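Asker: no sequence for this one, just the structure:
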């Protein structure tokens, strides 16, 4: 109508102008209300320190429970172990748990504006190598003959990550890393057969056990056996023929210091060295 006010815009595609206090403002306020409903229960986190924990059987450990909630209502540590609260502030609590003898879980929890969150911490128990027992047999062996090195590590757990290394002086003779997930204590044993050499009596043999728990929140633990000596002797050609049935009698062969030699039924001792037995085992002084 001419001269009258129009109820609709001239074009159906022309949007209505709305102030922040008009319909669009009301819609925005409604969406904000939906978004912020329950904002008093906004998300928060619960954390534990350490995040991984591996302890020796029977030990105690300090555990910290913390939260990102600025004003938690309650919080604490749930566990079947005996515990003591050492210190606390609004956003953290420090506990000590005692006598951890088996694998267990502890739970840190906090309540913030009526909402509870928790975090579980698994505690794994290990049994370190306390004994490393080395055995050589025979302990007296001829050059070129075989002998056995055996190392036992009693009552260790877990076997996974345990490495047992046989050493001759500082040289590695043989090494074995164990696998498996058995957590109960058991014996780890390594047996290695090798051949005696003239230089084998110049250094002692030993065994080293290493338990690497670093990937599970622990440390690198190692222990070494007492050293063991191997007596090595050479067989003189004449003595070798005698041992095969010949009757040739010869004195002990002169050789490297510290090595014993076998000759036939020698009736006199050498100028240097000590005779052992009727077959003439000779140990030359070093």
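Answerer: Cool, the structure landed. On a predicted model such as this, the values are computed, not experimentally measured, just so you know.
Asker: only C-alpha atoms from now on, for both contacts and neighbour counts.
Answerer: Noted.
Asker: just the strands in the stretch 101-250 of the chain please.
Answerer: Per DSSP state E, counting those that start in this stretch, the stretch 101-250 of the chain carries strands over the ranges 104-112, 115-126, 133-137, 140-142, 146-156, 162-168, 171-177, 186-195, 205-212, 220-224, 231-235.
Asker: could the ones you listed go into a markdown table alongside mean neighbour count and distance to residue 84?
Answerer: Converted to a markdown table, the strands of the stretch 101-250 of the chain look like this (neighbours: other Cα atoms under 10 Å; distance: least, Cα to Cα, whole Å):
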| stretch | mean neighbour count | distance to residue 84 |
| --- | --- | --- |
| strand 104-112 | 20 | 14 |
| strand 115-126 | 18 | 17 |
| strand 133-137 | 19 | 40 |
| strand 140-142 | 18 | 59 |
| strand 146-156 | 19 | 30 |
| strand 162-168 | 22 | 34 |
| strand 171-177 | 14 | 39 |
| strand 186-195 | 15 | 33 |
| strand 205-212 | 24 | 30 |
| strand 220-224 | 16 | 29 |
| strand 231-235 | 23 | 58 |
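Asker: can I get these in a markdown table with distance to residue 34?
Answerer: Formatted as a markdown table, the strands of the stretch 101-250 of the chain follow (distance: least, Cα to Cα, whole Å):
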| stretch | distance to residue 34 |
| --- | --- |
| strand 104-112 | 21 |
| strand 115-126 | 19 |
| strand 133-137 | 71 |
| strand 140-142 | 88 |
| strand 146-156 | 59 |
| strand 162-168 | 57 |
| strand 171-177 | 59 |
| strand 186-195 | 60 |
| strand 205-212 | 53 |
| strand 220-224 | 54 |
| strand 231-235 | 87 |
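Asker: here comes the other one, which I'd like you to weigh against the first:
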């Protein structure tokens, strides 16, 4: 029992001694709160207290300084109207062993923006569908900018956000831009930007935000019907509705009418069976729709069947389409600039066949001379295609590494492709689809197409691969999967300045100290250390000879520099053999007394 009691007393005494010696290396001051966030011109109050005897304690500050006092253990730094942006303040104490230590108080002085304004860059008025525009957000008189985030919205959808790394404490104006390529769905959309200050847990909650007024976007786009043909079965009254949504508003014209009509809708019981073509036109283009009016009686049908009903063929390839009938006739044949079939009266199935089709805009049709009634015909839609000779990606007016945050233009050249109305050019970064462009040209012969993409690379894009692909979607009758030709990848090198993930790091000193200042940067940075007895250019310090204190490392390359402060603290004085022996003797004496 006596031995057990001795063991407890001995361990408790050693533990108490180590605790005391360890505490001697810490500055015996506590701040409440430990960090403050205050609006410019606002009030602030922070307590500094101690639980040890001392020769004096006080606050050093450019505003609200508290003179040293010996008879208090709690003093308050107080400013009723703080108007210094980069204020530095610390509480200090003079201990009884004649050493002084201090605890710094981090102070963040902030100011919300005077205004947030959105505008278009070098553009006024309606935007054209498919073209690229630049929006600009101006944030006026905000501080500190390192806590600022500018967010872009379309309606309630977040599109993009920008953060800042500047360490300037005083108010600044910031301008950020956003590239958009509106389509017809964006007509009437509202874009706006928002400035948000995220000042951390000590800052105001929720985070202060200032928003711009919305920018109402008007988009001009050409007419595009949802389908190119519509079949109407003629009844008591026929209604042909050619109305199409478009901006600016279109005008309408009709072919095959006895009288001119500019209405988008035809309502009539006097239309005979046949085809009626309506064309909607505005300043950007036109689009037509064919209405096929059929009688409820069977006599209006042309008794011909095509198999297949549409063909897609590679330029120079072969094609064969059957035309058949199940009725008696005076003659059946094919009209075509290649592969025409003369009229015959003795067959009910004839084939249009071309072994090597080399006409881009061929328009074959099968016809029949009915025994009763006039001649009728069925047209065969033929799409002749050609995949590109090459697809090439390049940068426009630039060579070499790109600078982080700057804007660059990529170009994709697609050579000798047809028909371009079925072409889609897609942009990729790695395996991520960035953007795609379609075409509405109705030219049937091969063309060269050039499309561009604006990018603003950051450090995460260093080593990224951009590429473009030309895809021909020729519909269900075309080759599956779609014909795709891709460019070689464009390897992007991005130059960016050093930026540490944190500006300070606290190291508890043990047998050996390792200070790691390594940072990602391009070009590779050089390293310098302050507060060292011997010069070092290594990003890592391994040493057991570093005394407690602050060590500043600076990483520098051609684009800029960034510093990191390492705060080395001692874990306390280790008990020596004689200290332990003294504790042992005290423990024995205590046991004897007991």
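Answerer: Looks like it came in fine. If you're wondering where the values come from, they're calculated on a predicted model, not measured in any experiment.
Asker: with adjacent residues omitted, what lies nearest to the residue mapped onto residue 218 of the second structure from the first structure?
Answerer: Aligned by TM-score structural alignment, residue 218 of the second structure pairs with residue 231 of the first structure. Distances taken as Cα to Cα, 6 or more residues apart in numbering place residue 140 nearest to residue 231 of the first structure, at 4.7 Å, with adjacent residues excluded.
Asker: these two touch, right, the one you found and residue 230?
Answerer: Yes: counting by Cα atoms under 8 Å, residue 230 is a contact partner of residue 140 of the first structure at 6.4 Å.
Asker: roughly how far does residue 54 of the second structure sit from residue 491 of the second structure?
Answerer: Here residue 54 of the second structure is placed at a distance of 65 Å from residue 491 of the second structure (Cα to Cα, to the nearest Å).
Asker: so for those two, which residue has more residues nearby?
Answerer: residue 54 (19 against 15; other Cα atoms under 10 Å).
Asker: ok, now how distant is that one from residue 74 of the second structure?
Answerer: Taking Cα to Cα, one finds residue 54 of the second structure at 12 Å from residue 74 of the second structure.
Asker: now swap in residue 32 of the second structure and tell me
Answerer: Residue 32 of the second structure sits 11 Å away from residue 74 of the second structure, taking Cα to Cα as the criterion.
Asker: same thing with residue 467 of the second structure?
Answerer: Separation of residue 467 of the second structure from residue 74 of the second structure (Cα to Cα): 65 Å.
Asker: need the counterpart of residue 46 of the second structure in the first structure.
Answerer: Aligned by TM-score structural alignment, residue 46 of the second structure pairs with residue 63 of the first structure.
Asker: quick one: its match is in a strand?
Answerer: Yes: Residue 63 of the first structure forms part of a strand when assessed by DSSP: H, G, I helix; E, B strand; the rest coil.
Asker: number of residues surrounding it?
Answerer: Neighbours of residue 63 of the first structure (other Cα under 10 Å): 23.
Asker: next one: residue 201 of the first structure
Answerer: 18.
Asker: that one reaches residue 259, doesn't it?
Answerer: Yes: using Cα under 8 Å, residue 201 of the first structure makes contact with residue 259 at a distance of 7.4 Å.
Asker: find residues that contact each of the two.
Answerer: Taking Cα atoms under 8 Å, 6 or more residues apart in numbering as the contact rule, residue 201 of the first structure and residue 259 both touch 231, 232.
Asker: name the nearest residue to the match of residue 46 of the second structure, sequence neighbours excluded.
Answerer: residue 95 (5.3 Å).
Asker: check contacts around that neighbour.
Answerer: By Cα under 8 Å, 6+ apart, the contact set of residue 95 of the first structure is 62, 63, 64, 77, 83, 84, 85, 86, 87.
Asker: need the contact list for the first one.
Answerer: Just to be clear, that refers to residue 62 of the first structure. By Cα under 8 Å, 6+ apart, the contact set of residue 62 of the first structure is 94, 95, 96, 97.
Asker: select from those every entry located in strands.
Answerer: Judged by DSSP state E, strands contain the following of those: 94, 95, 96, 97.
Asker: which one in the second structure is aligned with the last one?
Answerer: Spelled out, that is residue 97 of the first structure. So residue 97 of the first structure corresponds to residue 79, using TM-score structural alignment.
Asker: next one: that match from residue 32 of the second structure, what distance?
Answerer: Going from residue 79 of the second structure to residue 32 of the second structure by Cα to Cα gives 15 Å.
Asker: so for the two, which sits in the more crowded spot?
Answerer: A direct count of neighbours by other Cα under 10 Å for residue 79 of the second structure and residue 32 places residue 79 higher, at 16 against 13.
Asker: just checking, the more buried one touches residue 46?
Answerer: No: taking contacts as Cα under 8 Å, residue 79 of the second structure lies outside contact range of residue 46: 9.5 Å.
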